[in-house]
Structure formats: structure tokens, C-alpha cells
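> Sequence first, then the predicted structure:
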Amino acid sequence: MNHNRYIFWPQELNTRSLCFPSEELAAVAIALRGTDYVVLDAVPSQLIEDEELESPYVIVGKKKACSNQWDFTIERTCIIEFKPPRIELLQFFSLEPISLSLPEKEYDANDSNKEFKSLRQLWGHPRYQAHDKKLRHSLKLLNLFSTHLAALYHRYPHYSRKPIKTSNRGIVLWNKLKFIRGFLARFCFYLTIFTYHLATCIYLILNNGFLPLVNLSVTAQQIDLRCQQVCYFPVQYLRINVNVSLRKALPRFRTYSEASANLRKDLPSKYYPDYIRFYNTLWLMLNDVSFGLIFGSILLEKCDEIAPVLHRVITFCLYDFINTVTLVLAQNPVGIKLNEELALFLSDMFLWTIDFSNLMFIKPLADVDTLKFFLNGLAKISCVFGGTFALSMIVDYFSILSIHIYLFYRISSKIYHWQLNIMISLFYLFCGKKKNILRNRVDNNFFQLDELLLGTLFFIILVFLTPTVLAFYFSYTVLRMAAITIEIILESIIALLNHFPLFALLLRIKDPRRIPGGISLTLKKIEGVPHFELRNKPLSIYLMFKPFVVLMNHIRDNFYSIKTLKQITLGLPVAIKRNKLYQILYSSLPKRPIDIHTLHDKWEQFTNAKDRKLD
């Protein structure tokens, strides 16, 4: 069975054929093992008549003078036209969308589906990618088109239409500044090491196993994020620059018969996501500080007006309103007859807790002078460290002010949960059954008459007490969910400011070829040999925001779903587990800061690569 042979054709050669119609041209292509033909240049036929091209170069077609038709030497040919990617601008083709996350931290909205995870793991195995292996190798050849073209001109200088410029002025100047650049390099290196050690120490303090502050405080989590980013910056920078240094040295081949057989497989795209993540983080930090300056200036200007308003809002929402709700619950709300003694006991207990909370921290923290002091400090921190730190401190401030709501919710949920479990056990007893805890099942059991009678009496008593407990539990659950919603909204804004794919969006607008999301082939209406046009598809907006989509799905599943309703019905706690919930947004960072030895090895690799480039 005969298969079509594909020839990748640079679109710029079509323009050259029109500009020089009177020339006889020959298309020189390169083909390595496991790749299709990639045309590098169209050279005048008289230059190659008496010369035999060495492997892997081959002539795949010729064009006669005063003709626009090419005669190809290969049968059953399909032409795939492409625009050569400019490797110095980090343009390249990719069969799959590039990932903006670290490979070991890939998340998906369907990660809970085990079958989907297994299918994705199998699809990533080389055995299941054999059907497009040749295309992958050909795309690697296209990505290094300029490198192969330079190698061709280096081997056959007379093929080049442009004069080869050689200048040692830059190298001489670079060597003259060797002492200064060495001093600056060492100074920057030791400054980086000092900053790295400082950030690592802060990271270890915040992630202490005895009291992990990152799980308790949003501000601590924000500091932890910045420390991890600072620790990862040097590695990202060195990866990017080592990659650039190696890429600039690629045209120096040992044997031209091998051409690019020994080219690195990771070029040019392996460390390219690091380039996007690195500059995206820098952009976000600058924007964070800019946002903080605006936010801080507004707070400083309107501090005297905002503080009294906040005082009234906090006092009403966190003391007066809750106090009123608790008093109403003790007086048969909306006509529901509650157990008077139990309602009075619970109401007195919660009212005492409200008064204690108001005396200890709500009244002092909500005082106008205290709020002015807090807003002034918040404005200064916002101007220096960014708006995310200001929002984090606001979330922690609100968490402290609303801690009594959490206590009311936990107390009422515990009482309701215990009562519900006792009622279920007594109902099993009434039905002549008993729950087997060891085997997690319900077995038949024989009970004495006095046991059945006593259990039935307790069951009836608890049933009559349930509306009272449920009224308190439902009221405080609503208040707790309202507090959780406020915290989630603020933390979502912080997450958006910290991980918004700004740089990727700018790249997509400026040059979509620098952020590939796959390829597309379009059939061109040309008679004769089939012609296709190869294009890059830019990375989709959905994939850029995939971590946020996954985060929103997790928030919905944990707080606003049937699962949450089931937890509330059973009296199970609903809490914000920041260490698990927001790890999705750490997808561009390693699990732990990079080891100092790894950083030193990367630095040595970087300096050695630069020295080799200048030799």
C-alpha cells in the first residue's frame, strides 16, 4: 500500500519564486530518521549541478525558468506550507497545548473520575503515541528551522543570498569587562543565596508541623506564597537562560551528515512554560503593588470617613443582629412551639458567649480609633507589599471578629449531631436492630422488654426536643455559611490577583504563535499536488484559566452542593480547608522550595554555557 509523502514547504519560498521568475531553482530539503522532508531553501540550479549534497540534505523538487510550477522528484507528494517559527522570539509548533502548570501538578476538572485519570495516563504513554510519532519528529524539525538553515549555509556558504557577517567587536568588549561582570555576577549570586535562605526560613516557620500557620491565616498563606515564588525565581531564570545559551550554540555541528540528529529534545519548548510562569509572576507582583498603591491611597484619604461606617456595620452585624436572633429563638419564633427550658438554656449560653466575645475582642477591634489605626497600617502595608497582603489581613481581621459565629455553629452542630446519632441508635433499638460498628452494618438483635420501653421513652423525648435544637442549629448554620461566603469571595479575589494569567493573555494578543495550543491543517484550493497550510492554534482561554475553573468546582463541591447539604443535615462540620483547597493555585510552584545545591548546580551550568558560547 502506497502512502503519501509529505513535504513541509516554507511560505516565503513562494514569494521568492515570484520575485525571481527567470531563475531555475532547486528545493533543498532535510530529512532525518523518522521525519518527513522539510524544505530549507530554494537555490539556483547552477550552484548544485556539479555538487552532490551530503546526507541528510536532498533535492526534492525543481522549477524551470519562467515557470511557477515545481516538479517534485518524490511520488505521491503532499505539500504542507508553513511559516517558519522564529526561535529567537520563542515561536514554535506544538501538537498538544502547552501547560502553564508544572507537570507533576497538573489538575483537571475531572480529576475525581478514576477512569478519566487512567485513560489520560495511558494516552500519555509512548506506546499509544506511535501513530503520530513521525509528525512529532517533523514538528521538532520545523521548530529548529532557522538552526537547520544556518547549518546548511555553514556547510554550503555559496547557497546563501545574504553575506555572512562576522564581527568580534562584541566579544572583545565582553572580554574587557570580564572583571566587572564577574564581580557583579558574584554579588548577585550571594544576594540571591541570602534572599533564598531568608525566604526558606520564613517558609519553614509558617509550615511548622506543630502549628502550621498557613492553615490558619490567609496572611501567612500569602507570605508563604511569596517565599516559595522567591525561592523558585532563580531556578526559573537559570532554566530560561541556560536554554537560551544552549540554543544559540546549536548551529555548531561536529559532522554535517548528522546535521541536527543530536539536537536536544527539550528545545525549544521544554523550559518555555517556565518563561511564561516567570514573567507572569513578575507582572502580577508589579500589578499587585500598583493595585496596593491605589488601594492604600484611597484608605489613607478616606480613613476618617470609612472608620465610623465600619464601626456601625461591624457592631450591628456581629453583635446586635446575632444578639437579636438568639433572643428571638428563645421566644417561640414564627409561631413554632419550642421546648421552653431547653431554648432558655441554649439562649442564655449563647447570649453569655456573645457578651463575652463583644467585651473581649469585638468592641475593642471595632472601636473607631482602633479601626483608624488598622486602616492606616493596612494602607502602608498595601503600598509596600501589594494589595493582596491588604486583602489577606482584612480576611484575617474578619475571621477574628466572627470567631463567635464559628463557636455557635460548632456547639449547635455538635449537639444536633449527637442527638441525631442517639435517635438513630434508639430507632434501631425500637425496630429490634443494632448497628455493628466492627463490620459497619446493621444486624438483628433481641432486646428485653425494659430495654425497649426505656429506649422508646428516650426516643420520644429526643424527638420533642429536636425542633428546639434544630432551630438554633439552622440559624447559626446560615450565619456561618454567610461568613464563609464572605471569606471565599475575598480569598477568590486574592487568588485571582496572585495567579491571573496576565502574561499569557498578553502573549496571545501580541503573538499567538508564542503560546501554541495545537496545530491546524487547512486544505488550499490549488490544482495538481495537494496543498495544506499548517498553522498554530493559540492556547484557549479555558486552558489558561483551568486552575481557576478547578478551584471554583472545588469550592462549589465543598460549600454549595448536595454534598454540603448532606453534611449540614447530618450535623457534620463545614470548614474552609485552605491547605487543600488552594493548593490548586500553587500549580506553577514545586511542592517544596528548590534545594540550595540544585540552585548552585543550575548556576554553574549557566556560567559554563555562557563561557562555551563565547569561546
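Perfect, I can see it now. Numbers count the residues shown, from 1 in each chain.

> Please make it C-alpha for all contacts and neighbour counts, starting now.
Fine.

> can you count the residues close to Leu457?
Look at Leu457: counted by other Cα atoms under 10 Å, it has 13 neighbours.

> That one should be in a strand, yeah?
No - Leu457 sits outside any strand when classified using DSSP: H, G, I helix; E, B strand; the rest coil, being helix.

> Please report how far it lies from Leu426.
From Leu457 over to Leu426 the distance is 10 Å, taken as Cα to Cα, to the nearest Å.

> Spell out the residue ranges of the helices in the stretch 451-600 of the chain.
Secondary structure of the stretch 451-600 of the chain by DSSP state H, counting those that start in this stretch: the helices cover 502-510, 541-544, 546-559, 562-570, 578-581, 596-614.

> Can I get these in CSV including mean neighbour count and distance to Tyr397?
Output for the helices of the stretch 451-600 of the chain, formatted as CSV (neighbours: other Cα atoms under 10 Å; distance: least, Cα to Cα, whole Å):
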stretch, mean neighbour count, distance to Tyr397
helix 502-510, 16, 29
helix 541-544, 14, 32
helix 546-559, 18, 22
helix 562-570, 14, 26
helix 578-581, 13, 16
helix 596-614, 15, 36
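
> Below is structure B, check it against A:
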Amino acid sequence: MTQLTISPHSPNSFRIRRSLTWHWGGNQGTIYPVLDHSEKNRHPLNCPSFFKIFKYQQTQMIMFDPPIASRMQYYSLEPISLELSEKSSFTIISQEYEKSLLDEQKEKEQIIEKVKLHASYDPAELSYRGLILRNTISQINCCHELGVEMRRKALEVYPRIRIQTRLRRRLSVSEFAIESAKHVHNRVIDFASNCWDRVVPLLMVGFLGMLMCLRVIAEGILRVIEYRAKPSFYTLKDVSATALQIDLRLQQFCYWPIQYLKIYRRSRDWSSNTNFNMEYIRFYNNIWLVLNDVIIGITLSNLMLERKERIVEYLCYAIDTIFTIEFERTILWLMDWPGGLKLNTELASFFGELILWVIQFWGNFLNLFRPYFGVMVTVVAYSGFAGATLLISVVSDLASFFPAHVYAFYLASGRIYNWQLTVLRSLFHLFRGKKRNILRNRVDSCNYELDQLLIGTILFMSLIFLLPTVVVFYLTFAFFRFAVIIVNAVLESCLACLNHFPLFAILLRIKDFKRVPGGIVYKVLPSPTDSSTSLILLQPLPLQFGKMFYQFTLLTTRLRLHYLSFSVVLRLLSGQFVPIQRSKLYTLLYSKLPARRVNIHDLYKELFPSSSTKQESYDFVSSSGPGGVGNGNRSVLAAMINSSSNSSSSSNSNVSNQPIEPLATATSTSLASGVHNGYSNMANTAAATTSRTRHFQR
């Protein structure tokens, strides 16, 4: 037998008004407390101690602090997710890692199912109890609202006694002046509010019209960024960090109106608090991140504008020294037996002269833009006024553009190295009398002529002696390419932090962890030794930081699998290309956005509804309010209390002859806390009213 109660109240001090039927979870019967309706014990009537009532029964009393909906407090069985439900699945580059995560999740589910088999309940009953538990938690989240509504109804049923005050004396001149000033002030405030009520609809129509125009412009820019000439071609956001950042901001701008409407047009279901609070956290976390992004961007922009000349000098030094002079010295060192390693002189001279010519050409090409470096720095600095993320994105693209010749050398040397390895592998099969069967993907036996074996031996020995030269040049360019990739990875990791850092959730956890629950926990409280009643305290758990930074963990895993895994090392050693897959690697940025954005027509219907829909939407907004989380349930609670009060006389007469369903028992169990809170306050209000009446009668 289980009973829910409110933890601030002692289990021995339940106060009941009139005839109240208590339904106990897990029991098919009903307990009717024997009440004395005499005048001396009417306000309030004390119920006997529950430890004495259930002295010979096993009873569990679960106590809890009622969550306050206006403060967005609620209980949750599972840790809340800061991402959308459609983005909660694993989106990993490596299929092996994705398979391991799915296998781990399936293993946990299998362990849970095996534990259920050893439970004392049937599996069907156990799942039914889980459903009851979820419904109970949902109704516990609304018990505070129920108590507020019952107190309001109690004040309507038992109105306060009007206190007769004595006649006021005549106002003095100063008091009359103050009253006149207050009257004028109230008239001015009323006039201003009337004007505001007339102006706000016009301003709102203009704002919504401007919002639709901006939405059309954003749609056009998104179409350009996502344009793909052929299925095998890359889009603009796949090759540019700036385009990726613009695409993210425009996607957020397209989703914010719908997200705002989701918050203020939520359903009036009791279980809507959980979904509403998660959407609220996502929305305002994005707003906070954008504001912080703009603030940090303006700061960086001012620093860049103040140190513009020094930045231009550093840029010129990087082009002249790092990308040109130092690179030429490295190539000359490779042409002249680097580290005592004897390379093929002719091949090294050929590669070196070709690379030196390309370096000089690229240096002369960059020198053409030298007079415009100041303008370039100014443009990059002013881009920071749109946010630090846009500034970092532009810097990341510039960091990829200036060493473009290194990328070209890496591709060319890698392709030559890969071809040479493929030819050596084929010639090695020739010595063994084998050949590669491409159709069946295996190595078959083959008979070769003497001239074929002779030519193969000559080519094999020539390529073996030329291989060290190709390997040295390839490893040099791969190292420079890897350094550029590390710089881009650091910059884009900063973008991920600025775009997705759970700042708002962390602040809520520090301020009030009940607003970001990560589950529930039961704590056993000490109870009297001579009683069979056990006291249990229900408490919410705060959301763990690991859950908040789950997407960052995935991002780190993706970076490790993409750049530091064994398959990547094999690709580097074999000369294969290792691309940067931005769309798959940085899906963290889009984890809080829907897979498909809302089109312009649907957004127009949401912002400019018809007359009937508009009135219904206004009712939703007026019932919820911007700050009243859960106030939309007020009418539902009022209707429930009215219907229960109207049918209390007929239901109480027939309740003893009707069996109580388990779900109804669980529902009444979860509502016992709210009923207790409401009726105890009704009794306290009635007692206070009676004492005032007796005082004035004296």
C-alpha cells in the first residue's frame, strides 16, 4: 500500500475537511475516516495518526516537494534531451563505431529485460505499473497547480468576511494633493495603455511583414548555399566554413518563429510541462548564444581595427617567409640528400624544380593582393559585428586559401605515390606467377612468358630505387597538409563551442536543478520502530554534465576516428586522399534544428492565421502567458474541480458498491498530495475567517 504526500507536512498532521475519501495506491478498497462534525472540531477536523490506522498493514508513504510550474520545475523519469528527438540518433562517420554504440544500447536493453524476468510481478503487470508511474509523475508535476486552483475555488465557496472599517476623516490639503496627483497619474497611464493597445497591432503587422520578407531573402540565400550542380559535386557549405556558418544562422532564423509558436501555443495537456520546458531551454539557449556571439564578435572586431597595421605586417610576413621562402628552403633541402638519405638526384631535381616554379607563381599571385590586405583585414573585422563565429569562419577559409599550393602538392605527390605502390604490387604478383582477378576480387595463378618476366623485373627494380624519393616528398607535403588541417580543426571546434555550448542549461542547473531534471531517486527516511509504515522521500536528480556535453563527446570521437584511426593511417601510408567531410563531421551544429525547415507558405499560415484560428491562438497565448508556465491548465483544473464537486454527492453514495480500477486508484494516489494541500488550505482559511468573525462579534 503506497501513499503520496507533500514533504513539508508531517505524516501525522493530515487535516481533512468534511467527508473526504482517501484512495490508496495498490489497494482495491477505500478507507473512510471517521469524522466528528461537531462545532468544536469543525475547523479543522484531525484525522488519527496514519501510523495507528495502518498498524497492521504494510504501508509506504512517498513524500515529495511539489514542483512549482511557474518556476518551470518538474520531475522526469529519464534525463531530458537538449537535442531534438529526430536528432538523438547516432550520426557517426565510422559505421563500426555506430555499430558498437547500437550494440551497447541493445545489450543494456537485454539486461533490463532479464532483470524484469526475475521480478515478482508479471511482465505485463510490470509494464502496466511503469505506465502508472509515468502518469503519476505527470500528475505530480501538476499538483501545485491543482492546489492553487483548489484554494481559488475555496475562496469562492467560502468568501472572506468583509471587515467594516471606521469612517475616514476628512483629507488634509497635502493628502488631497497626493490623491489628485495619483488620479492624474492613473488617467495618464490609462491613456497611454489605450494608445499602446491601438498602436501594437499595427506595429505587429509591420513586424510580421518584415519577418516574412527576411524569410524570403533567407530562403534564396539558402538555395544558393545548398545548390548542387551534379549529385557528385560538393555544395558551397561543404567546402567553405563561412558558407556553413551562414547556413546555420539562416536555418536558426527560419526555425525561431516556429519554435516561439511551439512554446506559446502548447497543448493544455498535463504532460506538456516537460516538452514545453525542453523547447524553452533550446530556444533561449540559442538566443543567449547568439547574443554572446555578437558581443564577443564586436570585441574581436574592435581589437582587429585597433591593431590593423600589425595584422597586415604579420600577414605579409606569413606570405613572404612561411609560404614562400621557408618552403623553398625545405624543397632545396630535399633536393640535396636530406638527413644523409641518398635519393635519386634526377627525380629529386625534377620534382624540386617543378615545385619551386609553382611556389614562385603562387607567391607572385598573392603579391597582387598585397595593396588590398588592409581592406581585407577591415572586411574580416567588420564581419565580427555579425558574430565571432562568422569572423572565425572567414579566418578559417583564409587559412585554407593561402596554403592552397601545399594542398595541390599533397594531391599530386599522393597520387604518384599511390600509382607507384599499385604497380609494385602488380609486379610482385608477377614474380610469384600470380595476377589479381578484379572480377572475383582474388589472386589467381597465371603463366607468364620470359620476356614478360624480364620486363617486369626491370620495372620493379627501377620503381624500388625511385620509391624513397617519392616517399620523402609525399611525407613532407602530407605533414604540411596535416598542419593546415589541425589549424582548421581548432578553429571549427571553436565554432562548435560558440554555436552549441549549453550555456543556458548550465545556468539553470546552477540556479535551480529542478528545472533540468536528470531522473528521480528514492531515499528511505527513518520511521517508528513499532510501525509497519515506511517513509520514502522522492527527489529529482540534476541533469549530468555528461548529458549536456554529449554532442561534444560525439564530436571528439568523430575527430579521432576521422584523423587518428587505424584506417586513416593506412590511407596515408598508401597515398589515398583523406577528405574533410564537413557535412558529416560537424552535424553537431545542426543537432537542435529540424531535418527539414518549414517552407514559406506554412510559416505564413502560422503567422497570419484565419479569424477563427486567430481567436483560438489568442486564447492559448492569453491562458499561458509569457511567464506563467502551466497556467494553460487552469481552465482544465477548474472544470475538473467543478465536475468533481457537482458529482461528489452521487459518487460518494455509490463508491462503496463499485470496484475501483487500478488506474483510477493510481490516479487518485498521485492526486492525494494535491487534494491534501488544497483541503488543508481550505480548512486553514475557514479557521482564520471564523476567528475574525468571533473577534468582531465581541
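That came through, no problem. Computed from a predicted structure; not experimentally measured.

> Send over the TM-score of the superposed chains.
The pair, once superposed, lands on a TM-score of 0.82 when counted by TM-score structural alignment, normalised by the length of the first structure; 559 aligned residues with a Cα RMSD of 3.6 Å.

> Can you tell me which of the helices of the stretch 451-600 of the first structure is nearest to Pro44 of the first structure?
Closest approach to Pro44 of the first structure among those (Cα to Cα): helix 596-614, 33.4 Å.

> I'd like to check what contacts that closest one. Which residues are they?
For helix 596-614 of the first structure, the surrounding residues in contact (Cα atoms under 8 Å, 6 or more residues apart in numbering) are 171, 193, 234-235, 238-239, 241-242, 245-246, 248-249.

> Can I have the buried ones of those residues as a PyMOL selection?
In PyMOL, this line selects whichever of the contacts of helix 596-614 of the first structure come out buried by 16 or more other Cα atoms under 10 Å:
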select buried, resi 193+234+235+238+239+241+242+245+246+248
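
> before we move on, back to that, closest one to Asn444 of the first structure among the helices of the stretch 451-600 of the first structure?
Judging the helices of the stretch 451-600 of the first structure by Cα to Cα, what sits closest to Asn444 of the first structure is helix 562-570, at 24.1 Å.

> what's the average distance of that closest one to the second structure?
Here the mean offset of helix 562-570 of the first structure against the second structure after fitting is 1.3 Å, by mean Cα distance after the TM-score superposition for the first structure.

> start and end residues in the second structure for that helix, please.
In the comparison with the second structure, helix 562-570 of the first structure aligns to the range 566-574 (TM-score structural alignment).

> As JSON lines, the helices of the stretch 451-600 of the first structure with distance to Asn207 of the first structure would be great.
JSON lines is the format used below for the helices of the stretch 451-600 of the first structure (distance: least, Cα to Cα, whole Å):
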{"stretch": "helix 502-510", "distance to Asn207 of the first structure": "29"}
{"stretch": "helix 541-544", "distance to Asn207 of the first structure": "29"}
{"stretch": "helix 546-559", "distance to Asn207 of the first structure": "22"}
{"stretch": "helix 562-570", "distance to Asn207 of the first structure": "29"}
{"stretch": "helix 578-581", "distance to Asn207 of the first structure": "10"}
{"stretch": "helix 596-614", "distance to Asn207 of the first structure": "19"}
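
> Pull up the gap between Ser393 of the second structure and Ser493 of the second structure, please.
To Ser493 of the second structure, Ser393 of the second structure is 11 Å away according to Cα to Cα.

> More neighbours: those two, which one.
Using other Cα under 10 Å, the more surrounded residue of Ser393 of the second structure and Ser493 is Ser393, with 26 against 17.

> Just give the nearest non-adjacent residue to that one, would you?
Thr242 (4.7 Å; Cα to Cα, 6 or more residues apart in numbering).

> Just list the residues touching the aligned partner of that neighbour in the first structure, thanks.
Aligned counterpart of Thr242 of the second structure in the first structure: Thr219 (TM-score structural alignment). Thr219 of the first structure makes contact with 389, 392-393, 396 under the criterion Cα under 8 Å, 6+ apart.

> Relative to the whole chain's centre, how far out is the match of helix 562-570 of the first structure?
35 Å (Cα atoms, centre = their mean, to the nearest Å).

> How about residues contacting that stretch?
417-418, 421, 561-562, 577-578.

> can you name the two of these that are farthest apart?
Leu421 and Leu561 (25.0 Å).

> Count the neighbours of Gly124 of the first structure for me.
Neighbours of Gly124 of the first structure using other Cα under 10 Å come to 10.

> Which stretches in the stretch 201-350 of the second structure count as helices?
Assigned by DSSP H, counting those that start in this stretch, the stretch 201-350 of the second structure shows helices spanning 236-239, 241-264, 272-306, 308-317, 326-335, 345-367.

> and Val521 of the second structure, which of these is closest to it?
Taking these one by one with Cα to Cα, helix 272-306 is closest: 17.9 Å.

> Just the angle for the closest one relative to helix 241-264, thanks.
Here helix 272-306 of the second structure runs at an angle of 150 degrees relative to helix 241-264 (axes from the mean of the first three to the mean of the last three Cα atoms, to 10 degrees).

> Go through helix 272-306 of the second structure and flag the buried ones.
Neighbour-count burial for helix 272-306 of the second structure, counted by 16+ other Cα under 10 Å, picks out 272-274, 276-283, 285-286, 289-290, 292-301, 304-305.

> ok, for Arg515 of the second structure, nearest residue in space, not its chain neighbours?
Leaving aside its sequence neighbours, Arg515 of the second structure sits nearest to Gln73 (Cα to Cα, 6+ apart; 4.6 Å).
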